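Visitor: For reference, the sequence and a predicted model appear below.
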Amino acid sequence: MIIGMTAAVWAADSKININTATVEELAKLQRVTPKLAADIAEYRAKNGNFKTIDDLKKVKGFDDKLLKLNKDLITVGDSKKN
């Protein structure tokens, strides 16, 4: 049981924060091309931090399918800091 809990904590800590990630880090997400990663970073620079991971769908090319593939891999970080 402790091992499972440790793995869950590690997984949460290893998520990519879409509000602070570099283009290179964003491109490591499933089926996210370098161009789409750059578009995500550009959108963030122009519009500010993402409030929820669902906000990624506002970026052209990032659809429901991509969100479903990556939802367990990403975070917007601590909402109190955003």
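Guide: Nice, I can see it.
Visitor: C-alpha only now, for contacts and for neighbours.
Guide: Fine.
Visitor: Tell me the gap between stretch 41-52 and the middle of its chain.
Guide: Offset of stretch 41-52 from its chain centre (C-alpha atoms, centre = their mean, to the nearest Å): 11 Å.
Visitor: For the longest helix belonging to the chain, which outside residues touch it?
Guide: Counting by DSSP state H, the longest helix found in the chain is helix 34-47. Identification of contacts with helix 34-47 by C-alpha atoms under 8 Å, 6 or more residues apart in numbering yields 19, 22-24, 26-27, 50, 56, 59-62.
Visitor: one more time with 10 Å, if that's ok
Guide: For helix 34-47, contacts defined as C-alpha atoms under 10 Å, 6 or more residues apart in numbering pick out 18-29, 32-33, 48-50, 56-62.
Visitor: Against that first model, consider the following:
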Amino acid sequence: MSFAAWTAERININTADAAALEQGLTNVGPVKAQAIVTYRRQHGPFLRVEDLTRVKGIGTATVERNRQRMTVGTRQAPTAAPSRQDVPAPVPRR
């Protein structure tokens, strides 16, 4: 794999296992990688890469150093509000 192809592929911090995090991120060893996975299991997915600083041992310097290597993936768009036709009309009270 060429360097350009490798850098184009970002690591999804919400789905990557500890080995992938350790291998793909700078200054993230086995302990920090496992801490990321454990935090994610306990608290749910990261909404932004900056949320990674909530993990013990991960600071803003680590996030900034790896910003271009990480992603949180795509989020599902919220479901659309029901159309006016789908909402029943109120029944007048007597």
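Guide: In hand now; what should we look at? These numbers were taken from a predicted model, which means no experiment stands behind them.
Visitor: Quick TM-score on the pair, please.
Guide: For this chain pair, the superposition-based TM-score is 0.82 by TM-score structural alignment, normalised by the length of the first structure; 72 aligned residues with a C-alpha RMSD of 1.8 Å.
Visitor: mean shift between the helix or strand just after the longest helix of the first structure and the second structure?
Guide: With elements assigned by DSSP states H and E, the helix or strand that comes after helix 34-47 of the first structure is helix 64-70. Mean deviation of helix 64-70 of the first structure from its aligned counterpart in the second structure after superposition (mean C-alpha distance after the TM-score superposition for the first structure): 0.5 Å.
Visitor: Helix 64-70 of the first structure corresponds to what range in the second structure?
Guide: Matched against the second structure by TM-score structural alignment, helix 64-70 of the first structure falls on residues 60-66.
Visitor: So which residues make contact with that stretch?
Guide: Under C-alpha under 10 Å, 6+ apart, the answer for stretch 60-66 of the second structure is 10-11, 24-28, 49-54, 67, 69-70.
Visitor: against the second structure, where does the longest helix of the first structure fall?
Guide: By TM-score structural alignment, helix 34-47 of the first structure lines up with residues 30-43 in the second structure.
Visitor: Would you mark the buried spots in that stretch?
Guide: 32-37, 39-40 (16 or more other C-alpha atoms under 10 Å).
Visitor: can you tell me how far Asp54 of the first structure sits from Leu73 of the first structure?
Guide: 13 Å (C-alpha to C-alpha, to the nearest Å).
Visitor: and if you look at Ile40 of the first structure?
Guide: From Ile40 of the first structure to Leu73 of the first structure the distance is 15 Å (C-alpha to C-alpha).
Visitor: One more: Glu42 of the first structure?
Guide: 20 Å.
Visitor: Quick check: the two most widely separated of the contacts of stretch 60-66 of the second structure?
Guide: The span of those, defined through C-alpha to C-alpha, is set by Arg10 and Arg54 at 20.3 Å.
Visitor: Comparing these two, which shows the higher neighbour count?
Guide: Neighbour tally, Arg10 of the second structure and Arg54, criterion other C-alpha atoms under 10 Å: the higher count belongs to Arg10, 17 against 13.
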